[in-house]
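Undergrad: Got a sequence here, can you model it:
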Amino acid sequence: MINSFSPAPGLGNRHIQTVFSRFHRASPWVATGCRWFNMPDGDRLALHFPSPLRDDPSCPLVLILHGLGGSVESPYVQGLMEVLPNYHFQVAVMHFRGCGGVPNRLPRAYHSGDSEDPRWLVNELKKEFPLTPIALVGFSLGGNVVLKMLGEDGGCGQVAAGVAISAPMDLHACSRYINTGLSHLYERHLIGELRQSLLNKAKDPQIAAALPDLNYRSHFADFRHFDSAFTAPLHGFRDVDDYYTRASSKPLLKDIRTPTLIINAIDDPFICPSAIPASSELSSTVELAVSERGGHVGFIGGSVWNPSYWLEKKIPHFLGSVVGLPKEVQQEDSLSQVLESH
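TA: Okay, the predicted model is just below:
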């Protein structure tokens, strides 16, 4: 399916789409509270929310999973977190282990197939808010985690709906693709952030003793070297190829039984086009929205002087169609679309 996104004039380039929001929305603007959840293995997860959560079946909870090196302060998270309450959704953001500037307690961290942590958190939230539907929205790495989790759970999970944006569904292909051309610049930036995160963790002598040598530069040459040295051994994979195979969500898409939306752009500098699934690789509950342009977690329309963030309409519309929006919200939204079209 080709989605309805069209880039703003002057913002059609895939790299501009990818980085524009970091300059246009350089500072976080949605304040949040934070709650820490202690996990069975002795580690902990942070949950951020702009308003206290409550058990309310008329206000579903949207749990957002950020991308690699992201956090509640990422512009794409801030934007979605701001608009979702307008559609009568509650919203919360899960920080993967060690993200948000606070090192986690164990040598392990998180990875592209880390579905156990959000599954555990969803189950904890359902114990506290049993009447509240929960939807998952994941960006980039977080999107792959959402899809993998929904595929593993089939129809037996606690999630009412899922959305994945710019997800690297085939890690083998995407690890090669991001190591080519200008995409390699993003790779270098992300690996630099990962190395700094490990250096912060290594201030704890016990954790430092369990990590490979952080001064061995070859470990940080590209994602394949990094994942071979750190991700695979620290998270129980046999090697990097075993990690890429078992963590990729694409083979599991046919097993998803939860209403799910996948959003990707063909020109994404992070995602190999071959990683985007064909319709035949999806279950009947999965909707695929692919555009020619949009970059990586970009999808910026409108104009340069008055940009509009298409994801911040598309995602609430889809979630509302699954879990239901109040009639007055649907009417207000329909009116705003009519006004925008003129």
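
Undergrad: From now on I want contacts and neighbour counts done on CA atoms only, so please keep to that.
TA: Fine.

Undergrad: distance of P85 from G157?
TA: Noted for P85: a distance of 24 Å to G157, by CA to CA, to the nearest Å.

Undergrad: Also I165?
TA: Summarising the geometry, the distance separating I165 from G157, computed by CA to CA, is 21 Å.

Undergrad: Settle it for me: which of these two has more neighbours?
TA: When I165 and G157 are compared for neighbours, I165 comes out ahead with 26 against 16, by other CA atoms under 10 Å.

Undergrad: now the other sequence, so there's something to compare against:
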Amino acid sequence: MSTIYSGLLRKVEHLEQIRIRLTLPDTDFLDLDWSYSKTPSKKIVLIIHGLEGSSRRAYIQGSAKTLTDSGFDVCAINLRGCSGTMNNLYRSYHSGATEDLQSVVNHVLQLDKYSSIFLQGFSLGGNLLLKYLGEKRILAKEIKGALAISVPCQLADSLHQLLRFKNILYAKRFKGNLIEKLKLKQQSFPNLISDVDIEKIKTLKDFDDIYTSKAHGFKDAMDYYAQCSSLQFLNTIEIPTLLINAENDSFLGEACYPNDIAKLHKTLFLEVPKYGGHVGFYGPDNFTYTERRTIEFISNFN
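TA: The predicted model follows:
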């Protein structure tokens, strides 16, 4: 119920978002929706949505409003093809496309305005964020901390859960949205995807076998899941990072709760509240548990 309420019924009002388009190194683009604190701020939070989400989803807008009300600027990232305008290339977004997050970080750094950058990711965006932090790269000194919420840390495990009967409505909706986008891609790239290919897509795994893996340089869906699951990158995260996965998240299996890693980790903190569903945390006055924890966590860096 919390997952459905937050996904379909929750409304967030009085948030202004200003869109700018960022050109990427490969000539594609990302649409970024900016929200600003009422007072000038040197602190910014970059937010990444989940599978088939966007910056206009309530969980993104709720977080953005809470942050701007607390003195932070916000840049809500629309991953490729998720802003309402189809991206230019055959490729789109996926759970491990950290190069796009790096492009946004570079853009924010070039503004030379912010001394503190925080990262927040939900679901697929949370996996992307954790992978980004744990990859072998030198993080900008301005990046102070991160929060990842409802994260499928082991992608194959999460897929297994989504294919179970209990999640059939969610899986059907995700698959339907993805296929509609793929049909639009087909109009621009008829030589890369055929009607027969699209007809073969019966499950989310089929979609990743036929499109996601092939469009992004992976052998197949299982190779994509293996290379992009953030679980294998958690041990090398060096900045303070809070991971919140609800115990009753029906999208996550046991492998998505890295209890053993977090117990020994110096900078990764795992919270497993009993309730919250999948990005379905809610609270009084339209102020969710994860929004409260976000402010509490990043306020420690002021």
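
Undergrad: can you pull out the helices in the stretch 151-300 of structure 2?
TA: When assigned using DSSP state H, counting those that start in this stretch, the helices of the stretch 151-300 of structure 2 occupy the ranges 155-162, 168-188, 195-199, 204-207, 213-215, 221-228, 259-264, 289-298.

Undergrad: Please apply the same query to the stretch 51-200 of structure 1.
TA: All helices of the stretch 51-200 of structure 1, identified by DSSP H, counting those that start in this stretch, fall at 75-83, 116-128, 141-153, 171-177, 183-201.

Undergrad: equivalent range in structure 2 for stretch 74-90 of structure 1?
TA: Following TM-score structural alignment, the partner segment of stretch 74-90 of structure 1 in structure 2 covers residues 57-73.

Undergrad: Show me the contact partners of the matching stretch.
TA: Judged by CA atoms under 8 Å, 6 or more residues apart in numbering, the contacts made with stretch 57-73 of structure 2 from elsewhere in the structure are 6-7, 10-12, 14-15, 34-39, 41-45, 47, 49, 54-55, 74, 76, 279, 287, 291, 295.

Undergrad: Nearest approach to L243 of structure 2 belongs to which of the helices of the stretch 151-300 of structure 2?
TA: Between L243 of structure 2 and these, the tightest spacing by CA to CA is seen for helix 259-264, at 9.3 Å.

Undergrad: buried residues in the closest one?
TA: Residues A262 are the ones in helix 259-264 of structure 2 that count as buried (16 or more other CA atoms under 10 Å).

Undergrad: what do you get for stretch 52-71 of structure 2?
TA: 52-68, 71.

Undergrad: what's the spacing between that stretch and its chain's center?
TA: What separates the centre of stretch 52-71 of structure 2 from the centre of its chain is 13 Å, taken as CA atoms, centre = their mean, to the nearest Å.

Undergrad: Ends of that stretch, what's the gap?
TA: Distance across stretch 52-71 of structure 2, first residue to last, is 29 Å (CA to CA).

Undergrad: and what of stretch 17-27 of structure 2?
TA: This stretch, stretch 17-27 of structure 2, spans 24 Å end to end (CA to CA).

Undergrad: next one: stretch 30-45 of structure 2
TA: Across stretch 30-45 of structure 2, first to last residue, CA to CA, it's 17 Å.

Undergrad: again, but for stretch 46-59 of structure 2
TA: Chord length of stretch 46-59 of structure 2, first to last residue, is 14 Å (CA to CA).

Undergrad: Report the distance from that stretch to the chain centre.
TA: Averaged C-alpha coordinates place stretch 46-59 of structure 2 at 7 Å from its chain's average position (CA atoms, centre = their mean).

Undergrad: Against D69 of structure 2, how distant is the residue positioned nearest the centre of structure 2?
TA: Taking CA atoms, centre = their mean as the criterion, G125 is the residue nearest the geometric centre of structure 2, at 1.3 Å. The spacing between G125 of structure 2 and D69 of structure 2, counted by CA to CA, is 23 Å.
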